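> only geometry, no sequence info:
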């Protein structure tokens, strides 16, 4: 494992954005997982990131808004949609902390196709809804295409007080500055940059889901150990980076492309 001192604790600036989007009305649900049970899901050159020897599986529910390329507003129908993902937490040998997605359910089919066949991410097209009444936020998701058709999630949370100073665990679970994915035989790191999450405590009022189990992870026992809510952040994605080991004249040179 990489010592905590050398892992990435803050975002690296994205000098040239490739994609912009807002993540709004975000609920984070997390359960602890033994790293040994999920290591098989990580691409080469990455492994489970841990806090006090434990890693976590997250069920993250939110609305994607204003998805757009730099300098353009985005198409109205395609730029706003609900999304729910199941994710694990990764770190690579360069100390870059990220996520590994086990599943991503989205409401709009074109982004699902681009994500699934272009970026090689496990997207599924789902019927989804997010509604808010005062301090209660409700999420529903029912998978249509790709993956287990019976996979679904229903969650209801009550938003509570703003966190003035997130705990080390709350920071660990939310301060992620990219994703690791296997693409064309290589492990790719796709960086992103956003402001500090405005986090709130939240109470889970109801949860009925099988997305975690459908993603190949044994259903965690008991309720989530962390329930957080955020009104959202604006996100800038940068260019992907690939770590490649090249051998020349019997010597191995590492380069970052």
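All right, it came through fine. For clarity, every value in this text was computed on a predicted model and none was experimentally measured. Residues are numbered from 1 along each chain as shown.
> rest of the way, CA atoms for contacts and neighbours
Will do.
> Distance of residue 220 relative to residue 44?
For residue 220, the distance to residue 44 (C-alpha to C-alpha, to the nearest Å) stands at 25 Å.
> What of residue 18?
25 Å.
> ditto for residue 92
To residue 44, residue 92 is 9 Å away according to C-alpha to C-alpha.
> out of the two, which sits in the busier spot?
In this view residue 92 and residue 44 are compared by other C-alpha atoms under 10 Å, and residue 92 has more residues nearby, 23 against 15.
> Contacts only, for that one.
Residue 92 makes contact with 45-47 under the criterion C-alpha atoms under 8 Å, 6 or more residues apart in numbering.
> need these in JSON lines with secondary structure, can you?
Listed next are the contacts of residue 92 as JSON lines, based on DSSP: H, G, I helix; E, B strand; the rest coil:
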{"residue": "45", "secondary structure": "coil"}
{"residue": "46", "secondary structure": "strand"}
{"residue": "47", "secondary structure": "strand"}
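> Which of those lies at the shortest distance from residue 29?
Nearest to residue 29, judged by C-alpha to C-alpha, of those is residue 47 at 21.2 Å.
> Isn't the closest one up against residue 37?
No - taking C-alpha atoms under 8 Å as the definition, residue 47 is not a contact partner of residue 37, at 11.6 Å.
> what about the helices in this protein?
Taking DSSP state H, the helices of the chain run over residues 35-38, 109-113, 168-174, 211-214.
> Just the buried residues of the first one, please?
By 16 or more other C-alpha atoms under 10 Å, the buried positions in helix 35-38 come out as 35, 38.
> hmm, who's touching it?
For helix 35-38, using C-alpha under 8 Å, 6+ apart, the contacting residues are 48, 50, 53-55, 217.
> Near residue 222, how many other residues are there?
7.
> before we move on, what about residue 255?
10.
> residues in contact with it?
Counting by C-alpha under 8 Å, 6+ apart, residue 255 touches 243-246.
> Tell me the buried residues within those.
Applying 16+ other C-alpha under 10 Å to the contacts of residue 255, the neighbour count classes residue 243 as buried.
> show me where the stretch 51-200 of the chain has strands.
For the stretch 51-200 of the chain, the strands defined by DSSP state E, counting those that start in this stretch occupy 55-68, 81-92, 97-106, 123-133, 136-145, 152-162, 178-183, 186-194, 200-209.
> Return the most buried member of the helices of the chain.
Comparing the helices of the chain by mean neighbour count (mean count of other C-alpha atoms under 10 Å), helix 211-214 ranks first with a mean of 20.
> ok, residues contacting that helix?
Contacts of helix 211-214 (C-alpha under 8 Å, 6+ apart): 59, 86, 103, 148, 151-153, 218-219.
> What about these, which one has the most neighbours?
Tallying neighbours with other C-alpha under 10 Å puts residue 86 at the head of the contacts of helix 211-214, with 24 neighbours.
> next, the one to line up against it:
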């Protein structure tokens, strides 16, 4: 799809598109979603006080999303594959800020060192480098500094025709909130609705010691697969103790 077509496809969104010009284009491709129910009180230990834990039917969730980032670029510039294309794994949870639902990253890893450095400087997101390997039906990652390890083997199934309200709640998120030492940064994004497929996990090792109180099992409570989406992102907005800065 062209960017114009993407921007005109808005019926699935929970609020209107951001005003002003978008800044970044990127693609999130071949995404594996692993979801776990978690205890809200345990989750609060990892989330800034300014962010409210978002609940679905009274339940809190954490998700690991393993995908391939491609073609990330500024609006008026071409992408540069040595930097713009890399594998990424993030562990996220679901929050609200100023009455807007979105996601908050507990962890974010990239498979290319220079891509992690560039992404961290441009976005202030807490990217870190991990050794990653991706092949058909296989995704592995290792970070020796944190002793983090992921190893999954899977088979992709048929398209999901009838998504449940929980499916929609877990995957259709159009804002990201991230904290720095002084601020909460917010990012609005847009894409068409994720195309979702069934997925069968044949093997799963999910070892993130910092989050043992959240991810207590190698068997997720829910899983999804998507071929991916083309993503439009606006520049971040920064909030300091309730005051808006630009």
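Looks like it came in fine. Small disclaimer: the values here were computed from a predicted structure and weren't measured.
> Could you give the number of residues near the aligned residue in structure 1 for residue 23 of structure 2?
By TM-score structural alignment, residue 23 of structure 2 lines up with residue 18 in structure 1. Look at residue 18 of structure 1: counted by other C-alpha under 10 Å, it has 15 neighbours.
> for stretch 53-66 of structure 2, which positions count as buried?
53-54, 60-66.
> That stretch corresponds to what range in structure 1?
The aligned range for stretch 53-66 of structure 2 is 48-61, by TM-score structural alignment.
> from the middle of its chain, how far away would the matching stretch be?
Taking the mean of its C-alpha atoms, stretch 48-61 of structure 1 sits 11 Å from the chain's own mean (C-alpha atoms, centre = their mean, to the nearest Å).
> start to end distance for it?
By C-alpha to C-alpha, the extent of stretch 48-61 of structure 1 from end to end equals 22 Å.
> Check what contacts it and list those residues.
Applying C-alpha under 8 Å, 6+ apart, the contact partners of stretch 48-61 of structure 1 are 25-35, 38-39, 42, 82-91, 97, 139, 169, 172-173, 212.
> Counterpart of residue 93 of structure 2 over in structure 1?
By TM-score structural alignment, residue 93 of structure 2 lines up with residue 88.
> Derive a ChimeraX selection command for the buried subset of the contacts of stretch 48-61 of structure 1.
Selection of buried members from these for ChimeraX, criterion 16+ other C-alpha under 10 Å:
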select :25,26,27,28,29,30,31,32,33,35,38,42,82,83,84,85,86,87,88,89,90,91,97,139,172,173,212
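> give me the number of residues near residue 179 of structure 2?
Residue 179 of structure 2 is flanked by 20 other residues according to other C-alpha under 10 Å.
> what's the spacing between it and residue 48 of structure 2?
Taken as C-alpha to C-alpha, the span from residue 179 of structure 2 to residue 48 of structure 2 is 7 Å.
> I'd like the distance between the residue lying closest to residue 217 of structure 2 once chain neighbours are set aside and residue 146 of structure 2.
Spatial nearest neighbour of residue 217 of structure 2, excluding adjacent residues (C-alpha to C-alpha, 6 or more residues apart in numbering): residue 206 at 7.8 Å. As judged by C-alpha to C-alpha, residue 206 of structure 2 and residue 146 of structure 2 stand 13 Å apart.
> cool, residue 79 of structure 2 as well?
Per C-alpha to C-alpha, residue 79 of structure 2 is found 31 Å from residue 146 of structure 2.
> what's in contact with stretch 124-133 of structure 1?
For stretch 124-133 of structure 1, the external contacting residues (C-alpha under 8 Å, 6+ apart) are 62-63, 82-83, 103-109, 112, 116, 137-147.
> Are any of the residues you listed buried, and if so which?
Applying 16+ other C-alpha under 10 Å to these, the neighbour count classes 62-63, 82-83, 103-109, 112, 116, 137-144, 147 as buried.
> mind checking which of the strands of the stretch 51-200 of structure 1 is nearest residue 238 of structure 1?
The nearest among the strands of the stretch 51-200 of structure 1, by C-alpha to C-alpha, is strand 186-194 at 5.5 Å.
> Check which residues of that closest one are buried.
Buried, per 16+ other C-alpha under 10 Å, within strand 186-194 of structure 1: 187-194.
> In structure 2, point out the residues matching that strand.
Under TM-score structural alignment, the alignment places strand 186-194 of structure 1 onto residues 183-191 of structure 2.
> Check the gap between residue 156 of structure 1 and residue 132 of structure 1 for me.
According to C-alpha to C-alpha, residue 156 of structure 1 and residue 132 of structure 1 sit 10 Å apart.
> Among the two, which residue is more densely surrounded?
residue 156 (21 against 13).
> Aligned to that one, what sits in structure 2?
Aligned counterpart of residue 156 of structure 1 in structure 2: residue 153 (TM-score structural alignment).
> Please apply the same query to residue 227 of structure 1.
Mapped onto structure 2 by TM-score structural alignment, residue 227 of structure 1 lines up with residue 223.
> residues contacting the residue nearest to that match when sequence neighbours are not counted?
Nearest non-adjacent residue to residue 223 of structure 2, counting by C-alpha to C-alpha, 6+ apart: residue 34, 4.8 Å away. Contact analysis of residue 34 of structure 2 by C-alpha under 8 Å, 6+ apart lists 63-65, 220-224.
> and residue 245 of structure 2, how many neighbours does it have?
Residues near residue 245 of structure 2, counting by other C-alpha under 10 Å, number 10.
> Roughly how far does it sit from residue 236 of structure 2?
To residue 236 of structure 2, residue 245 of structure 2 is 10 Å away according to C-alpha to C-alpha.
> for residue 105 of structure 2, same thing?
Distance from residue 105 of structure 2 to residue 236 of structure 2, by C-alpha to C-alpha: 15 Å.
> In terms of packing, which of these two has more residues around it?
For residue 105 of structure 2 and residue 236, the more surrounded residue by other C-alpha under 10 Å is residue 105, and the numbers stand at 22 against 17.
> Which residue in structure 1 aligns with the more buried one?
Residue 105 of structure 2 maps onto residue 101 in structure 1, by TM-score structural alignment.
> Next, the contact list for the closest residue to that match other than its chain neighbours, please.
Of all residues not flanking residue 101 of structure 1 in the chain, residue 87 sits nearest, at 4.4 Å (C-alpha to C-alpha, 6+ apart). Shown in contact with residue 87 of structure 1 (C-alpha under 8 Å, 6+ apart): 57-60, 99-103.
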